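Visitor: here's my sequence, what's the structure:
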Amino acid sequence: MKHIQLALSFLTVIPMRVTGTLQPRDRGRPGAWFPAGGLLIGLLLAGARFGLDWLFTNAQAPEQPVVMLVSVLVVALWAGLTGGLHLDGLADCCDGLLAAVSSERRLEIMKDPRLGTFGGAGLVLYLLSKVTALAALPAGIFLPLLLAPVLARWLILIAAWQPMARPGGLGAEFAAGVTWRTFGYAALVPLVVIVAGGPRAVVAAVLAHLAALAIFQLARSRLGGVTGDVLGLIVEITEVVVLLVYAAR
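Guide: The predicted model follows:
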């Protein structure tokens, strides 16, 4: 039970009282529940979109919701459910990875709590892309809101197998605890959602994994490995890739 509680407390702002004592060998075990936590986020988002579609309707076309308003509110809820944690990682990565400096300096920039020019611009462009992609989804289509957070949390575990830029960091401790058993349990939820989603879900999953691999390569070349901020970047990019696949005609 404590592993479920830890996973939800890390992935969401849902108050969780963690019971039991966490041993060093347990660091990565909550990862088995990450995709399930992503599914919970997706269910909340799908429910919110359904309710907002009903609440905000176009007076000229009552059967159509005011899609842009609904999309903005859903994306705001999306960020709120995670406490903006992954958006912070995205902004930090934009500041650090795009700077023309050494790897050591990039890591210092990414630890700086201040938002830089690249980070601010990247955050704005990303949120605009996410809102627009969500608004472009066909009416009544909710599966991408389930698939996006599930795949994003699954790819956190894939990232755990990458070299770490800060070997002594929390990310490295988590990665050290991710076992094959953790990986196997975690794979069940993404597989079920992908199978339920059909061919387009498979395309979204493939593109999301390719995007993650590109980010891994960029992080290795510019930082020397993966950091917690890079995990946030992977989560956010995965989510928008899934939305774009479903928004495409």
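Visitor: for the rest of this, base every contact and every neighbour count on C-alpha atoms.
Guide: Fine.
Visitor: after the longest helix along the chain, which helix or strand is next?
Guide: Looking across the chain with DSSP state H, the single longest helix is helix 199-223. Per DSSP states H and E, helix 199-223 leads on to helix 228-247 as the next helix or strand towards the C-terminus.
Visitor: for that next one, packing partners?
Guide: Applying 3 or more C-alpha pairs under 8 Å, 6 or more residues apart in numbering; DSSP states H and E, we find helix 228-247 packed against helix 85-97, helix 117-135, helix 143-159, helix 199-223.
Visitor: which one of those lies closest to residue 8?
Guide: helix 143-159 (11.4 Å; C-alpha to C-alpha).
Visitor: tell me what angle the closest one forms with helix 199-223.
Guide: For helix 143-159 and helix 199-223, the angle between their directions (axes from the mean of the first three to the mean of the last three C-alpha atoms, to 10 degrees) works out to 40 degrees.
Visitor: hmm, who's touching helix 143-159?
Guide: Here helix 143-159 makes contact (C-alpha atoms under 8 Å, 6 or more residues apart in numbering) with 31, 34-39, 41-43, 45-46, 175, 178, 183, 186-187, 189-190, 193-194, 197, 201, 205, 208-209, 212, 216, 226, 231, 234-236, 238-240, 242-243, 246.
Visitor: can I get the helices and strands packed on helix 228-247 in a markdown table including mean neighbour count?
Guide: Shown next, in a markdown table, are the helices and strands packed on helix 228-247 (neighbours: other C-alpha atoms under 10 Å):
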| stretch | mean neighbour count |
| --- | --- |
| helix 85-97 | 24 |
| helix 117-135 | 18 |
| helix 143-159 | 25 |
| helix 199-223 | 18 |
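Visitor: adding distance to residue 79, write those helices out as a markdown table.
Guide: What follows is these, written out as a markdown table (distance: least, C-alpha to C-alpha, whole Å):
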| stretch | distance to residue 79 |
| --- | --- |
| helix 85-97 | 8 |
| helix 117-135 | 10 |
| helix 143-159 | 12 |
| helix 199-223 | 20 |
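Visitor: sequence B follows; please return its structure for comparison with A:
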Amino acid sequence: MRGLRAAIGFLTILPAAPQVPTAGLSNAVAWFPVVGLVLGVAVAVLDGLLMWLGLRDGVLLLLEGVLLVALLAWLTRGLHLDGFMDTCDALAGGRDRERRLEILRDPHVGAFGVVAVVLLLLAKVSALAALPGESRLWTIVLVPCLSRWAILVVMDRFPYVRQEGLGAPFLRGGSRRSLVVGSVVALLATVILTGPVGLLMGLAAGL
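Guide: I've put the predicted structure just below:
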């Protein structure tokens, strides 16, 4: 279970693994979709509570979306938002590979990153407000799981840009095995939450 604790400690604010040996971090990758499920359930619980309080009418839907996005950002320490801003800064401001890597190492956030993350957060809030009731629960639970599973796909299919970095310890050994295990978790979650129709839609999207 050390891999699960490492995944929770890396992807969330929860102090599940304050001291994990670097050599053992590669075992954590397969657990990323499981951590995504935990995050999705937490957001779904808040969504149910807000629905019980009556925040489902008119402009209150937007307020509910803001609260759900804020909870997810807090639970994940804004890790993915920070990476998204760095990526946008590097892609928009870097003229060549060396300059882009330099921007990625810079701890400061540029104008491109700020504008991009504001638009991203607005899109998330709007999407949550527009979710229909019949598919709202499984969407909220499943999307964090599938997005963490997508990390495994990217790690398996694309080379890491640097020898050292935040993601380097997770790449050392077992990436294909982790992808298989994580894919099984994501597949089971999709079938359980959405049934065969959701699975077929996911396969069609993958094609």
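Visitor: buried stuff in the longest strand along structure 1?
Guide: Longest strand in structure 1, counting residues (DSSP state E): strand 61-65. Residues of strand 61-65 of structure 1 classed as buried: residue 65 (neighbour count, 16 or more other C-alpha atoms under 10 Å).
Visitor: packing partners of that strand?
Guide: Contacts defined by 3+ C-alpha pairs under 8 Å, 6+ apart place strand 61-65 of structure 1 against helix 34-55, strand 57-58.
Visitor: show residues contacting the shortest one.
Guide: In this case it means strand 57-58 of structure 1. 63, 64, 65, 66.
Visitor: show me which pair in those is furthest apart.
Guide: 63 and 66 (9.9 Å).
Visitor: what about the strand or helix carrying residue 171 of structure 1, how far off from structure 2?
Guide: Following DSSP H and E, one finds residue 171 of structure 1 within helix 170-176. Taken against structure 2, helix 170-176 of structure 1 registers an average deviation of 2.3 Å after superposition, with mean C-alpha distance after the TM-score superposition for structure 1.
Visitor: and the contacts of the helix or strand just after that helix?
Guide: Where DSSP H and E defines the elements, the next helix or strand beyond helix 170-176 of structure 1 is helix 180-197. Here helix 180-197 of structure 1 makes contact (C-alpha under 8 Å, 6+ apart) with 28-29, 31-36, 39, 143, 146-147, 150-151, 154, 157, 201-202, 205.
Visitor: how about helix 180-197 of structure 1: buried residues?
Guide: Buried residues in helix 180-197 of structure 1, defined by neighbour count with 16+ other C-alpha under 10 Å: 182, 183, 186, 187, 189, 190, 193, 194, 197.
Visitor: which one among the residues you listed gets closest to residue 121 of structure 1?
Guide: Using C-alpha to C-alpha, these come closest to residue 121 of structure 1 at residue 190, 31.6 Å.
Visitor: could you measure the corresponding residue of structure 2 for that closest one against residue 202 of structure 2, distance?
Guide: Taking TM-score structural alignment, residue 190 of structure 1 has residue 186 as its aligned residue in structure 2. Residue 186 of structure 2 sits 11 Å away from residue 202 of structure 2, going by C-alpha to C-alpha, to the nearest Å.
Visitor: ok, now residue 188 of structure 2?
Guide: 12 Å.
Visitor: quick one, what contacts the counterpart of residue 83 of structure 2 in structure 1?
Guide: Residue pairing (TM-score structural alignment): residue 83 of structure 2 is matched to residue 89 of structure 1. Residues near residue 89 of structure 1 by C-alpha under 8 Å, 6+ apart: 228, 229, 230, 231, 232, 233.
Visitor: how does it look with 10 Å?
Guide: 95, 110-111, 119, 227-236 (C-alpha atoms under 10 Å, 6 or more residues apart in numbering).
Visitor: just those now: which is nearest residue 80 of structure 1?
Guide: Checking the contacts of residue 89 of structure 1 one by one against residue 80 of structure 1 (C-alpha to C-alpha), the nearest turns out to be residue 236, at 13.6 Å.
Visitor: residue in structure 1 paired with residue 120 of structure 2?
Guide: Counting by TM-score structural alignment, the partner of residue 120 of structure 2 is residue 126.
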